[in-house]
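**Q** just a sequence and a predicted model for now, questions to come.
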Amino acid sequence: MTGKAYIVGVGMTPFTKPESGDRQYGDLAAEAGGNALADAGIGYDAVEQVPVGYCHQPSTAGQRAVYQLGMTGIPVYNVNNNCATGATALMLARQFVEAGVNDCVLALGFEQMRRGALGAGAGSGDFAASPVARHYGVMAATHGFGKTPPTAQLFGNAAREHMDRHGTTAEQLAAVGAKNHRHSAHNPYAQFRDVYTVEEILAAPVVHHPLTRLQCSPTSDGAAAVVVASERFVDAHGLADRAVEIAAQAMATDTEESFASGSCTDVVGTPLTRAAARQVYEASGLGIEDVDVIELHDCFSVNELLTYEALGMCAAGASGALVADGATTYGGRWVVNPSGGLISKGHPLGATGLAQAAELVWQLRGTAGERQVPGARTGLAHNIGLGGAAVVTLLRK
């Protein structure tokens, strides 16, 4: 990699409940992509390649979506990396630009989902053949396998382990949900904008103990897009005032460390996050202490706590106290998930990682409105998918 890559345009649609409207995924993608191009002040004819992320649509749905932006004959790549799909599309766009292959790449992600909880793995009919069968097998050996949604079981059991080992409380887990629902009240793109107290979150229906419904990300429809450009393109088009540098980015996938301990906290991706974060810090010369704002993958409240620890924001076992003390909201050391996160903003799998990038770009430009983190100059995104992949991205203005 020889060049720098910059985000010069971002766009997204509001995230909504599945089956709540008559718009198709192509319409959502066209809106998000069109918004990103307009934000960059360029036309689709300037784009040279398009990696497109989604998990629940048929093969070549990426082309179907992109054709609504234009039909210029450029390469379109269909990307599927479970819940890390959006950040994976962004990573491909960055690599194309940094390597000097292209000067302008559009990363696009979308999802049109069904109502209800996700199963054992998108598209997996036979459980034994599921891409995440080994992950669930580790859980089943220690905790059994119940009738609640499988992913909720995995993260719920990770929460129980954290509580048993470190004394983390149900109130601290609920504080994550309360914080993120509070943040989303100011996000016009969020699926949910209601504010809840810790007590109301604890009183919500239990999905898998100790996780209640208001601590779990919903299924969602939506799309997001990012325009990634080279330094040469930025200069030629006068985009320096809006360009945000991708200072470093890394992806980690499972090693035996994910499974050897037999712990659900490892199976859900803590080692992946730790490895990707370490690579990003080394590549950028920055540490978590240099970061102002964070968008991380809070698919369940416990995953936000596990991610605090894996990113180096606190010592192992101290994440519950970190959120309870207000260190991860406005006025604290970091602002985590100012968008509302997956729990409240929503989680259309293919769009999630790109929506995180969009939020950080708005924050670093100082254009996030009521959600603005004062003086934000450096942002970190964390997007993870079981099966498994974790992408950590460091942005700098």
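**A** In hand now; what should we look at? Numbering: from 1, shown residues only.
**Q** alpha carbons only for contacts and neighbour counts from here, please
**A** Noted.
**Q** where do the strands sit along this structure?
**A** Assigned by DSSP state E, the strands in the chain fall at 5-12, 50-53, 76-79, 104-111, 206-208, 211-212, 222-230, 244-253, 293-295, 335-336, 378-385, 389-396.
**Q** from the chain's centre, how far out is the second one? Work that out for me.
**A** So that's strand 50-53. Offset of strand 50-53 from its chain centre (C-alpha atoms, centre = their mean, to the nearest Å): 16 Å.
**Q** what is it packed up against?
**A** With contacts taken as 3 or more C-alpha pairs under 8 Å, 6 or more residues apart in numbering; DSSP states H and E, strand 50-53 sits against strand 76-79, helix 85-98, strand 104-111.
**Q** please state the offset of the first one from the chain centre?
**A** So the one you mean is strand 76-79. Relative to its chain's centre, strand 76-79 lies at 19 Å (C-alpha atoms, centre = their mean).
**Q** ok, structure two:
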Amino acid sequence: MPYNPRKAFVVGVGMTKFDKPRGERDYPELALEATTKALLDAEINYDQVETAAVGYCYGDSTCGQRALYQMGMTGIPIVNVNNNCSTGSSAFVHAVTAIMSGQADAALALGFEKMAPGSLGSAWDDRANPMEGTTAQLFEIEGEKEYKDEEFGPFSARIFAAAGLEYMEKYGAKQEHIAKIAAKNHTHSVKNPYAQFRFPQTHEQVAKARKITRELTLPMCSPTSDGAAAAVVVSEEFVQKHNLQDRAIELVGMGVSTDTPKLYEDRSRIELAGSDMTRRASSIAYKQAGVSPKDIQVIELHDCFAPNELITYEALGLCGKGEAHKLVDAGDNTYGGKWVVNPSGGLESKGHPLGATGLGMIFYLTLQLREEAGDLQVKNVKNAMSHNLGLGGSCVVTVLRKPGFYKKGKTTADRLGYNVANEVRTVSEADLAKVRSKHVSDYLPPALPESKL
């Protein structure tokens, strides 16, 4: 018998500002802010949540429980997820799957990260590195001796820089195209109050900035960040029962992929950056949604480094083989073009707290489809797509749209009391009281530090 999954809808989203790691806010506080906002947006109580998935890369094994016990100790399943940079979207997949399979009518996806300043590194030196195959092949392809020590840079940056270099060598793209992508994203983020960086840069400024690898300058690289984001996902029956038609956004396509043998067999630096995962995941998502790339208007794309945005245009089918730089030249990746890619500023500019990144994408796209994205709003959005990639590997591509029953009613501003898209606020004890379960232990520390009240 063919499987006929139920439909899933996002009815609440919430997010903190993504910010430079300073040690000022611990993950429970970040998680509480994002979760409270998502529940306020959905106008439901935590007692109605039947299951939760929590994503983070850095932390002990049950940080998800520690974060959500503040909302209530209701005994629901809480699954902790770690899938490298696609962790937030992987938590979203868990929540969506619970709805589609009929295991729950209301699920919560939460992602957060409290990161150390500086480049990413591993805390584990006593076991096999999960990316040792990628490491070995990159050294073989490029020739380790070609690099001077000071040109190596962080390994993740080196992988994506090498992918961009191969694209330029094969198809005639220039370093200027990568600089233009970074400049575009930094310009977009000026209007995003949730972004870590909010100052525009020209492509000339990007090109002349401090080098991080042989090919990449600092503005071409995503920073380490602290932050959290959350989404409430429910069934159609839940939407109708609670009259949530004025905020429900339907998930119409979801593709999830890991690496194929192309990763190593093609001996390609582009493939080492995970392009085949993107091709596979996007193909699945397009087919489920019944759309093609030309039917998408806005995309939140995983630009951990600017070259990845360049090579991903082709992998998502936005252009023909070797034509990504032509898309840049035509301005078809920004307002007024065929697509608006990363109106939020992307990872390079809005920040990249690994566990929160994918759910942050869902936050921005939900607002776009509700026509509540404020200064970031793209005109006439019918279909919106997110692309969240983690080397090692995992890729999640989603397609979202308004359902047929969607109707104008209360806005996010009505529910939270301010223009969410254009302003960031923390939550109060009164906000928390509206959505918190009655089942909270007195042994837990205060949910909000006194300095935040």
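**A** Done, it's in. Bear in mind the structure is a predicted one, so any value in this text is a computation, not a measurement.
**Q** got a TM-score for the pair?
**A** Overlay of the two chains. TM-score (TM-score structural alignment, normalised by the length of structure 1): 0.97; 393 aligned residues with a C-alpha RMSD of 1.1 Å.
**Q** TSV for the strands of structure 1, including mean neighbour count and distance to E370 of structure 1?
**A** Below are the strands of structure 1 laid out as TSV (neighbours: other C-alpha atoms under 10 Å; distance: least, C-alpha to C-alpha, whole Å):
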stretch	mean neighbour count	distance to E370 of structure 1
strand 5-12	28	18
strand 50-53	29	30
strand 76-79	20	33
strand 104-111	33	26
strand 206-208	18	32
strand 211-212	25	28
strand 222-230	32	21
strand 244-253	22	21
strand 293-295	27	15
strand 335-336	27	13
strand 378-385	26	17
strand 389-396	26	21
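**Q** so what's T187 of structure 2 closest to, chain neighbours aside?
**A** Residue nearest to T187 of structure 2 in three dimensions, not counting chain neighbours: P200, with 4.4 Å by C-alpha to C-alpha, 6 or more residues apart in numbering.
**Q** still on that earlier bit, adding distance to R182 of structure 1, write the strands of structure 1 out as JSON lines.
**A** Formatted as JSON lines, the strands of structure 1 follow (distance: least, C-alpha to C-alpha, whole Å):
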{"stretch": "strand 5-12", "distance to R182 of structure 1": "21"}
{"stretch": "strand 50-53", "distance to R182 of structure 1": "29"}
{"stretch": "strand 76-79", "distance to R182 of structure 1": "32"}
{"stretch": "strand 104-111", "distance to R182 of structure 1": "25"}
{"stretch": "strand 206-208", "distance to R182 of structure 1": "20"}
{"stretch": "strand 211-212", "distance to R182 of structure 1": "17"}
{"stretch": "strand 222-230", "distance to R182 of structure 1": "21"}
{"stretch": "strand 244-253", "distance to R182 of structure 1": "27"}
{"stretch": "strand 293-295", "distance to R182 of structure 1": "15"}
{"stretch": "strand 335-336", "distance to R182 of structure 1": "12"}
{"stretch": "strand 378-385", "distance to R182 of structure 1": "20"}
{"stretch": "strand 389-396", "distance to R182 of structure 1": "24"}
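**Q** nearest approach to T168 of structure 1 belongs to which of the ones you listed?
**A** For the strands of structure 1, the distance to T168 of structure 1 is smallest for strand 211-212, at 13.0 Å, taking C-alpha to C-alpha.
**Q** re earlier: the residue nearest to T187 of structure 2 maps to what in structure 1?
**A** Using TM-score structural alignment, the partner of P200 of structure 2 in structure 1 is V195.
**Q** for Q215 of structure 1, see how far away that match is.
**A** For V195 of structure 1, the distance to Q215 of structure 1 (C-alpha to C-alpha, to the nearest Å) stands at 13 Å.
**Q** so for these two, which residue has more residues nearby?
**A** A side-by-side neighbour count of V195 of structure 1 and Q215, using other C-alpha atoms under 10 Å, places Q215 first with 29 against 17.
**Q** so how far is R165 of structure 1 from that one?
**A** Q215 of structure 1 is 21 Å from R165 of structure 1, by C-alpha to C-alpha.
**Q** ditto for A36 of structure 1
**A** 45 Å.
**Q** more crowded one of these two?
**A** Between A36 of structure 1 and R165, counted using other C-alpha under 10 Å, A36 has the larger neighbour count: 27 against 11.
**Q** the more buried one -> structure 2?
**A** A36 of structure 1 maps onto A38 in structure 2, by TM-score structural alignment.
**Q** ok, M313 of structure 1 next?
**A** Structural alignment (TM-score structural alignment) places M313 of structure 1 against L318 in structure 2.
**Q** now do the contacts for that match.
**A** 293-294 (C-alpha atoms under 8 Å, 6 or more residues apart in numbering).
**Q** cutoff 7 Å now
**A** When contacts are counted by C-alpha atoms under 7 Å, 6 or more residues apart in numbering, L318 of structure 2 touches P293.
**Q** cool, and A178 of structure 1?
**A** 196-198.
**Q** got those residues as CSV, with neighbour count and distance to G137 of structure 1 columns?
**A** Formatted as CSV, the contacts of A178 of structure 1 follow (neighbours: other C-alpha atoms under 10 Å; distance: C-alpha to C-alpha, whole Å):
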residue, neighbour count, distance to G137 of structure 1
Y196, 18, 35
T197, 15, 35
V198, 18, 33
